[in-house]
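> Here is a sequence together with a model predicted from it:
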Amino acid sequence: MTELVLLALAGFVGGAMNALAGGGSFVTLPALIAAGVPSVAANTSSSVALYPAGAVSAWVYRGGLTRVCGVPLRPTLAVTLVGGLMGALLLLWTPSTIFDRVLPWLLLSATATLFFGPRLRTLVQRRFQASATLILSLQFMLGVYGGYFGGAVGLMMMSAWSLLDEADVKSLNPVKTLLVTAANTVAIICFAVAGAVDWGAAAALGTGAIIGGYGGAHLGRRLPAAVIRWATLIATAAITVAFFGRAYFTG
């Protein structure tokens, strides 16, 4: 019983983090592993558990949906769904040991992009034209990442978009939440069909995540953009340090 309560609390924190900035799996994945769930099953179960919270947050944010760097939402959503499907299949069919080594560097890139984004934006926009092809290709890769692992995928989306668009982090939150939920939709269907989910642990985690996601989304609509940006930076830095430790200094 105590274990289920702790999982629910971890879900609450993870759901709120995802709604505000992203990186909720930083809390939920270690909680599942600590509860005795094998790492691959913990990864899939975390995605399943956080899905309802993401859907609730997307519903709260529905009035703020906008284009992604000038690209209409429908094609962006479509490539995210296809990428999420491919990423989920990769997770089920290939070992994750190599990706565990690459992941911290991806997160470090996300942290640097968010931190230096305002300064790098002008340089990037001089060298690269933010065409629909570039945006959709980038979003497809982010969808693959979301389906395969998903850790901090929301943070990585906002990092990439911030280099190509003038919009602030707060205004990107609604569409980020929707697209993360889209990638997770096809992923969890694959995980469920493959029997790769610990449903008991996911249910406890998900219950807390729904409450946290709902509250976090409402809070995210009210907080100033600067507060959300700095919260995002702090969360990303913490996640990066933790995953470097997990990949290179444990086991």
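Perfect, thanks for sending it.
> Only C-alpha atoms from now on, for both contacts and neighbour counts.
Fine.
> Going by neighbour count, which residues in the helix ranked longest in the chain are buried?
Determined from DSSP state H, the single longest helix within the chain is helix 97-127. Under the neighbour-count criterion of 16 or more other Cα atoms under 10 Å, helix 97-127 has 100, 103-104, 107-115, 117, 120-121 buried.
> Stretch 161-173 now?
Residues Trp161, Ser162, Leu163, Leu164, Asp165, Asp168, Val169, Lys170, Leu172, Asn173 are the ones in stretch 161-173 that count as buried (16+ other Cα under 10 Å).
> also this one, for the comparison:
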Amino acid sequence: MFDIVLLFVAGVLGGMLNAVAGGGTFITFPALVFTGVPPVAANATTTVAALPGYLAAAWGFRRDIRVMEGAPLLRVTIWTMAGGAVGAGLLMVSSNEGFAMLVPFLLLLATVVFTWSDQVRRAASRWRRAVTPFGLGTLLPMAVYGGYFNGGLGIIMLAVFAMWGMTDLHQMNGLKSWLSFALSLIALAVFAAGGSIVWGPAAIMALGTIIGGYSGAPVARRIPRPVLRLLIALVGFGMTAIFFWRLIQGA
């Protein structure tokens, strides 16, 4: 019973964070691992569980992304799914042991990028004249990373959007939610074919992400960002420390 409650609450919080600023994986992935799901399966399952939350968040931001309807949105969606499929395929050929060794470093990278996300976006915006808006040179690497490890993907997406010249944060959050949904959808197909999804925990967590994802859009307009970012950063660094400790203990 405790595991069910933990997974559901982690889903709600993770879905809300993904909708507001990213960082939901800092909660959902560790929750699955702590309930006994192997690392590769936990990463695949948390990506799938976040899928309905991403869709709910995109729906919440639908007015903000409406101006991108048409060819640009369709093109970036298709290429995001292509890159996500490659990344998901790479995860399928990774062993639990090898992936477990990478997890603390991936979490640390994602947390650092998240914590200094404003600086990352500002730095990225300086490259917008040298980067093709909606170009594959920035889109595909982002999507491959997201298919392999979902942690910090939202922040990386926002940095890429800044490089493209986008400035409306709500529109950027809407596009982030939509592309995250598209990426998770193709990853679901790859992970399901590879038999790496633990469906029971995925269903419990997905229910939570729907609630958190949809409620996250209005929260994004009200919650003080410095407070939210501090809390997410503390969670991220805390989870990173725990996984480094687990790695050292298992060595």
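Looks like it arrived, so ask away. Every value quoted in this text rests on a predicted model; they were computed, and no experiment measured them.
> Could you get me the TM-score between them?
After superposition, the two chains reach a TM-score (TM-score structural alignment, normalised by the length of structure 1) of 0.83; 242 aligned residues with a Cα RMSD of 2.7 Å.
> Pull the distance from whichever helix or strand comes after the longest helix of structure 1 to the chain's centre.
Past helix 97-127 of structure 1, further along toward the C-terminus, the next helix or strand under DSSP states H and E is helix 132-148. Here the centre of helix 132-148 of structure 1 is set off from its chain's centre by 13 Å, with Cα atoms, centre = their mean, to the nearest Å.
> What sits closest to Arg101 of structure 1 if chain neighbours are left out?
Using Cα to Cα, 6 or more residues apart in numbering and skipping the chain neighbours, the partner closest in space to Arg101 of structure 1 is Ala247 (5.6 Å).
> my guess is that neighbour meets Ile98, correct?
No. Applying Cα atoms under 8 Å, one finds Ala247 of structure 1 not in contact with Ile98, separated by 9.7 Å.
> angle of the longest helix of structure 1 against helix 132-148?
160 degrees (axes from the mean of the first three to the mean of the last three Cα atoms, to 10 degrees).
> Helix 97-127 of structure 1 packs against which elements?
Contact here means 3 or more Cα pairs under 8 Å, 6 or more residues apart in numbering; DSSP states H and E; on that basis helix 97-127 of structure 1 packs against helix 153-164, helix 225-248.
> Present these as TSV; the columns should include distance to Ala183 of structure 1.
Formatted as TSV, those follow (distance: least, Cα to Cα, whole Å):
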stretch	distance to Ala183 of structure 1
helix 153-164	10
helix 225-248	20
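> ok, and which of those has the densest surroundings?
Across these, averaging neighbours per residue (mean count of other Cα atoms under 10 Å) puts helix 153-164 on top, at a mean of 24.
> what does that helix rub up against?
Helix 153-164 of structure 1 is contacted from outside by 18, 21-23, 68-69, 107, 110-111, 113-114, 117-118, 120-121, 124-125, 130, 139, 142, 145-146, 168-169, 172, 176-177, 180, 232, 236, using Cα atoms under 8 Å, 6 or more residues apart in numbering.
> Comparing the very next helix or strand once past that helix with structure 2, how large is the average distance?
Scanning forward in sequence from helix 153-164 of structure 1 by DSSP H and E, the next helix or strand is helix 169-193. Compared with structure 2 after fitting, helix 169-193 of structure 1 has a mean deviation of 1.1 Å; criterion: mean Cα distance after the TM-score superposition for structure 1.
> what about the residue lying closest to Gln139 of structure 1 once chain neighbours are set aside, how many neighbours?
Excluding its sequence neighbours, the residue lying closest to Gln139 of structure 1 (Cα to Cα, 6+ apart) is Thr80, at 6.1 Å. Number of residues near Thr80 of structure 1 (other Cα atoms under 10 Å) recorded here: 31.
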